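[1] Give me a 3D structure for the following:
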Amino acid sequence: MSTYSRLLELTECLKNINFDIIGLSETRKLGNTIEEHDEFILYYIGDTPGLYGVGFIVKKYLKRYITSFIGLSERVALLRMNIDSLELSIIQVYAPTEASSDEELEFFYSTVDKAIQLSENNIIVMGDFNAKIGQTNPNETVTGNHGYGDRNCRGNRLIDFAHENNFAIMNTFFKKTNKQRWTWRSPNGKIKNEIDYILTNLHRNIYDIQVLNITYPSDHRPVRASLNIVPKTKSRRKFGQCPRFQLKNEEEAETYKQTLNSNLINLLEDRRDEDTVQNYYDDITNAINNSLKKAHEVSSNRNSVKKQVLSARTKALICRRQ
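    Predicted coordinates:
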């Protein structure tokens, strides 16, 4: 994306892809800039001419949800958003290649740690990690059952990073064919690896991971995560904690008030000095439950009389016919 023509080419390719936010790795674009285009907002950061660089493309309708763009380095950028009270932080990365030194790699991960410290509780870390996870280990809690290829040393470092931050590597949680898994291929097309990943602590909200085929000239294929932002649902196990008898009408409410008042008066009269706080709590709870139960029984008895289908005269006629 070092030239404007390459940006136009990418924009044309994205017209046939359903997306909201795109993370960019190796943009090779100098500066720390926010550009507003007709259909999207582009943010990028880069320091080295012709190398590295990361950024984001965000659909225009999400502009009101954006809190900030923060470029920590030409390998790590942070996008913070607040979407319907969900504070979401997206970290885009471009990790050093396997040919780089261990010092470079550790400096990269320390920069990612700084981005995490600046993030909210809901975090997505995505991008080109230049690491191969390979086949997963059942003892690893951060990976699923579906790996691709063989693991290398950088893959072990990525696994450790996920463990340290309690992130799930979402690529490994969805069963795909080998053709749908690789994200990078060598210039001769003979070697294909999975080195682009999406990590998050919102693993329950992601319902699919896909590797897409686009006509943009790149040795990488984009990885798309489908994220479902919905309010938290109540667990069905908690429904049983609700009172068994609910007040359904004014009659039950009035009966409940009278019975509860009487029970509480008796409770105060029977108070003893040796009673503990727990005794008081148990007595009050029993008084409330008994009052609810009595109000329900009184209402049920009255409704049972009203709901009789056959009148006394009809019953007498039936007996006479028999």
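[2] going forward, measure contacts between C-alpha atoms and count neighbours the same way
    Noted.
[3] May I have the residues that are in contact with residue 162?
    Residue 162 makes contact with 142, 168, 169, 199, according to Cα atoms under 8 Å, 6 or more residues apart in numbering.
[4] that's a strand at it, yeah?
    No: Residue 162: not assigned to a strand; according to DSSP: H, G, I helix; E, B strand; the rest coil it is helix.
[5] and the gap between it and residue 221?
    23 Å (Cα to Cα, to the nearest Å).
[6] got it, and residue 230?
    29 Å.
[7] Those two: which has the busier surroundings?
    residue 221 (20 against 9; other Cα atoms under 10 Å).
[8] residues in contact with the more buried one?
    Counted by Cα under 8 Å, 6+ apart, residue 221 has contacts 182, 183, 184, 211, 212, 213, 214.
[9] What residues sit buried inside the longest helix seen in the chain?
    Longest helix in the chain by number of residues (criterion: DSSP state H): helix 277-306. Buried residues in helix 277-306, counted by 16 or more other Cα atoms under 10 Å: 284, 287, 288, 289, 290, 291, 292, 293, 294, 295, 296, 299.
[10] this one as well, want them side by side:
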Amino acid sequence: MNRCKVDIVCLQETRWIGGNIGEEYGYKLWYFGAPSGRNGVGIIMTERLKDYVVHVERHGDRLMLVRLVIQEETINVISAYAPQSGRGAVEKTTFWDSLNELVRSCPDDQRLVLGGDLNGHIGVEAASYSGVHEGLGFGKRNDDGRMILEFATAHDLAIANSFFRKRRSQLITFQSARLETQIDYFLVRKGDFRACKDCKVLHREGCISQHRLLVLDLLVSIQVIKLVKAVKPRILWKNLMGEAAETFRSTTSTRFARETQDVSHMVVVTSRTFN
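    The predicted model follows:
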């Protein structure tokens, strides 16, 4: 994270057991996994963002939400791990239903960033899914990819991977021998897509031997509050004319006389003390 200048990481298939929080070297980790040691999701934050976290939700071993409030902006980060192609229909339906409910729980006026191993191929072409798919994907679409596209359409989300023209190596998120696929995605609200500056695979950064690190550059504006120093009002002597000059003279004379008396008293007291 430090080398790649990454502030937030969405983890999937961690295979860690149970849920917990870890903090070390300035990073904070929230995670949850099944008792069997299968699946598992997590989210890691850097030191400069971890204190903005106000809410964490763990939804089984495949979904997790972390909510940040940065000044007046709320950002919901979801880490998702969809069932693989070979899993049963019931398990897949349960996952997508849970993800639907989780996204609906995030108000429309709050930012949403969904990063996940969604185990589907959206394909290189947009076809009937233009708006959520910009036509810059990879490979051929399959049924699980259609579920991703239908989910994005239902929630008015854009699949960031498909909006940036990249080299082949920057599109492939999973590689095993000769098998090269795109199964990891970042989804954001269409209205917030203008804040996305780039999305690509860092092919030299392998999370494990097969998965590649997918990075989304998202602009979040943090206003710098300037401290205003209290300035003692200055007297504009040119404005002291007529009645204003007489009032100033009278007030100043009275104050000077009072302060002179106080100083005289202090000198006397001090003198007596030393005598």
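[11] What would you report as the TM-score here?
    Scored by TM-score structural alignment, normalised by the length of the second structure, the superposition of the two chains gives a TM-score of 0.75; 217 aligned residues with a Cα RMSD of 1.7 Å.
[12] hang on, the earlier thing: among the contacts of residue 221 of the first structure, name the ones in strands.
    Among the contacts of residue 221 of the first structure, the ones falling in strands (DSSP state E) are 184, 211.
[13] Now distance to residue 45 of the first structure and neighbour count too, for the contacts of residue 221 of the first structure, in JSON lines please.
    JSON lines is the format used below for those (distance: Cα to Cα, whole Å; neighbours: other Cα atoms under 10 Å):
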{"residue": "182", "distance to residue 45 of the first structure": "27", "neighbour count": "21"}
{"residue": "183", "distance to residue 45 of the first structure": "23", "neighbour count": "21"}
{"residue": "184", "distance to residue 45 of the first structure": "23", "neighbour count": "20"}
{"residue": "211", "distance to residue 45 of the first structure": "25", "neighbour count": "19"}
{"residue": "212", "distance to residue 45 of the first structure": "25", "neighbour count": "14"}
{"residue": "213", "distance to residue 45 of the first structure": "26", "neighbour count": "13"}
{"residue": "214", "distance to residue 45 of the first structure": "24", "neighbour count": "15"}
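[14] which of the contacts of residue 221 of the first structure lies closest to residue 88 of the first structure?
    Residue 88 of the first structure lies nearest to residue 211 out of the contacts of residue 221 of the first structure, by Cα to Cα, at 22.9 Å.
[15] ok, the aligned partner of that closest one in the second structure to residue 193 of the second structure distance?
    In the second structure, residue 211 of the first structure lines up with residue 201, judged by TM-score structural alignment. Residue 201 of the second structure sits 18 Å away from residue 193 of the second structure, going by Cα to Cα.
[16] For the stretch 151-275 of the second structure, which segments are assigned as helices?
    For the stretch 151-275 of the second structure, the helices defined by DSSP state H, counting those that start in this stretch occupy 243-274.
[17] Check which helix or strand the nearest residue to residue 186 of the second structure once chain neighbours are set aside maps to.
    Leaving aside its sequence neighbours, residue 186 of the second structure sits nearest to residue 115 (Cα to Cα, 6 or more residues apart in numbering; 4.6 Å). Using DSSP states H and E, the element containing residue 115 of the second structure is strand 111-117.
[18] Could you tell me where that strand falls in the first structure?
    Using TM-score structural alignment, strand 111-117 of the second structure corresponds to residues 122-128 of the first structure.
[19] Which residue numbers in the second structure does stretch 160-179 of the first structure align to?
    Mapped onto the second structure using TM-score structural alignment, stretch 160-179 of the first structure spans residues 150-169.
[20] What are the buried residues along that stretch?
    Those would be 151-153, 155, 157-166, for stretch 150-169 of the second structure by 16+ other Cα under 10 Å.
[21] cool, and stretch 14-26 of the second structure?
    For stretch 14-26 of the second structure, using 16+ other Cα under 10 Å, the buried residues are 14, 15, 16, 17, 19.
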